[in-house]
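[1] no sequence for this one, just the structure:
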């Protein structure tokens, strides 16, 4: 399976540790998808020109991610400031508003579209600003989309008709609210809908058939990246084998493993300046 992720990248700055770690939903899924045995994994996004951007770039190369279509621009890379509570849950306490990628916006050209079409599955997110391209991309490749916690009815209407997989973070949603959200996304055209709920596990639906997945108990060091690892493992397993229950079990185990270390997938370095 050939995976491509397009959109957001940042460094996560852990103030209490004085370290930065590569991150961002799209970038995390690209890296974790490759670790979870995608035949190949590619990433398209905009990097800055600072030390943080160079660290992200070198990390992607070390992880054997194809970055041949990546962009770089003069300016700061995206940065999120992270704090941890006593339970190890990550809390975002600040950012530089996305750095150069947010300032410029990613623009896809015909060469990009042809390159994207050579893959089997595309993943992107609400933080990637690709909504205008979804109708065109849908004609070329199945699409996975992470809504995080930021959706409205209007946004669902804009995105759900063009995606195959929709992921939501819903630890604050009631059981009824989860079912309503799943039904709405299905009605708008999304075939597989998943809601991760923190310690409550996950609720997924494959065209109306519901599945529940408990968390895998583990010693928590840092929860940052756990949701992205869940998504990456689910996509790699389900898209190839079409077994929701098995994909969810493996995804829960992957998320638990991610909670055992700092950063989404490691590579922390001291922050300078």
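    All right, it came through fine. In this text the structure is predicted, and so the values were computed from the model without any measurement.
[2] Going by C-alpha atoms from here, please, whenever you check contacts or count neighbours.
    Noted.
[3] I would like the residues contacting stretch 167-185, please.
    144-149, 156, 160, 166, 193-200, 203, 205, 208, 231 (CA atoms under 8 Å, 6 or more residues apart in numbering).
[4] and those, which are buried?
    144-148, 156, 160, 166, 193-198, 203, 205, 231 (16 or more other CA atoms under 10 Å).
[5] now, which of those lie within helices?
    Per DSSP state H, helices hold the following members of those: 156, 231.
[6] ranges for the helices of this protein?
    Using DSSP H, helices in the chain cover 25-35, 51-62, 99-104, 110-116, 134-138, 153-159, 175-188, 226-241, 244-258.
[7] Put this next to the first one:
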């Protein structure tokens, strides 16, 4: 077994290619609208988080499965160019890799239509975190449930901190949540559990009861709210000129891990992640606006919201 030293964060999940088109307005059903611009860029929850950490100076690896089609080759090349280790990224010939169509409004808000692809997901038996002896954090997007359960189980046995990007509640989510230390969820993730329009404080308590020590809910332009050992923490969003919000949550997840590795508090991690996510919204695409550490620190010093 070849051991890959120096890698601090292991990412497990999806990588994809995004077609992004800016529209002056979103058409009604059976209507049409001309695209003002179009881009073809790489994205994906776990992969974008790893690219974010690489930009911040943290060595990462990405575990997932793609095919050898045009999308897969583009995904692989992008991760390599961004410095993410892909030695355990599985390439399965003859399938379709994941892709998405994304409509971006004038405000920068996005509507996503995505295709999971036909590539077989990683199986539990293909997970071996012992290959990364220096790893401190496992970050998952929860889409490959069996692989996530196995990876989280291994991570706990090895003493890694397990972070989950919880986008949508699906079969197996409860089992995955029980194995994570830090749960960072989208605003609607817990709706199947608590119902819509439930106060965020109640939602946080419900999610924390599933097992995580820390739960954070991201709320887009409203910022984020967290519940952990230090109590309830609210973090406002930093004010920037928004071009496209695609991937902002994924950048938040990756950026949250950076100060976590340094031993900082939940409040500090939320503030750092909020700044990085805001900066990512100043460019089109999930990864084009990912900031360097210097840019994040500059925004933090400027101090948009006080946070916490």
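    Arrived safely. This is a predicted model, so every value here is computed, not measured.
[8] what about stretch 137-152 of the first structure, distance to the chain center?
    Distance of stretch 137-152 of the first structure from the chain centroid (CA atoms, centre = their mean, to the nearest Å) equals 11 Å.
[9] Check stretch 261-279 of the second structure too.
    Per CA atoms, centre = their mean, the centroid offset for stretch 261-279 of the second structure relative to its chain is 14 Å.
[10] quick one on the thing from earlier: tell me which of the helices of the first structure sits most buried.
    Of the helices of the first structure, the one with the most neighbours on average (mean count of other CA atoms under 10 Å) is helix 25-35, at a mean of 27.
[11] which residues of the second structure does that helix align to?
    On the second structure, the counterpart of helix 25-35 of the first structure by TM-score structural alignment is residues 45-55.
[12] try stretch 236-256 of the first structure
    So stretch 236-256 of the first structure is aligned with residues 258-278, judged by TM-score structural alignment.
[13] now for residue 212 of the first structure: what does it line up with in the second structure?
    Per TM-score structural alignment, residue 212 of the first structure is aligned with residue 234.
[14] What about residue 68 of the second structure, how many residues nearby?
    Counted by other CA atoms under 10 Å, the residues lying close to residue 68 of the second structure total 18.
[15] Let me see the contact set for the corresponding residue of the first structure for it.
    Using TM-score structural alignment, the partner of residue 68 of the second structure in the first structure is residue 49. Residues near residue 49 of the first structure by CA under 8 Å, 6+ apart: 72, 73, 74, 75, 76, 77.
[16] Would you confirm that the fourth one contacts residue 99?
    Yes - between residue 75 of the first structure and residue 99 there is a contact under CA atoms under 8 Å: 7.2 Å.
[17] what's the overlap in contacts for these two?
    residue 48.
[18] which residues touch residue 40 of the second structure?
    Contact partners of residue 40 of the second structure, counting by CA under 8 Å, 6+ apart, are 17, 18, 19, 20.
[19] Please report the distance of it from residue 74 of the second structure.
    Remark: distance between residue 40 of the second structure and residue 74 of the second structure (CA to CA, to the nearest Å) = 10 Å.
[20] Which neighbours do the two have in common?
    With CA under 8 Å, 6+ apart, residue 40 of the second structure and residue 74 have common neighbours residue 17.
[21] what does residue 183 of the first structure align to in the second structure?
    Checking TM-score structural alignment: residue 183 of the first structure goes with residue 205.
[22] my bad, residue 14 of the first structure
    With TM-score structural alignment as the criterion, residue 14 of the first structure matches residue 20.
[23] same question, residue 58 of the first structure
    That one, residue 58 of the first structure, aligns with residue 77 by TM-score structural alignment.
[24] same thing with residue 86 of the first structure?
    Looks like residue 86 of the first structure aligns to residue 106 there (TM-score structural alignment).
[25] now residue 67 of the first structure
    Checking TM-score structural alignment: residue 67 of the first structure goes with residue 86.
[26] how many other residues sit next to its match?
    Burial measure for residue 86 of the second structure: 16 neighbouring residues, criterion other CA under 10 Å.
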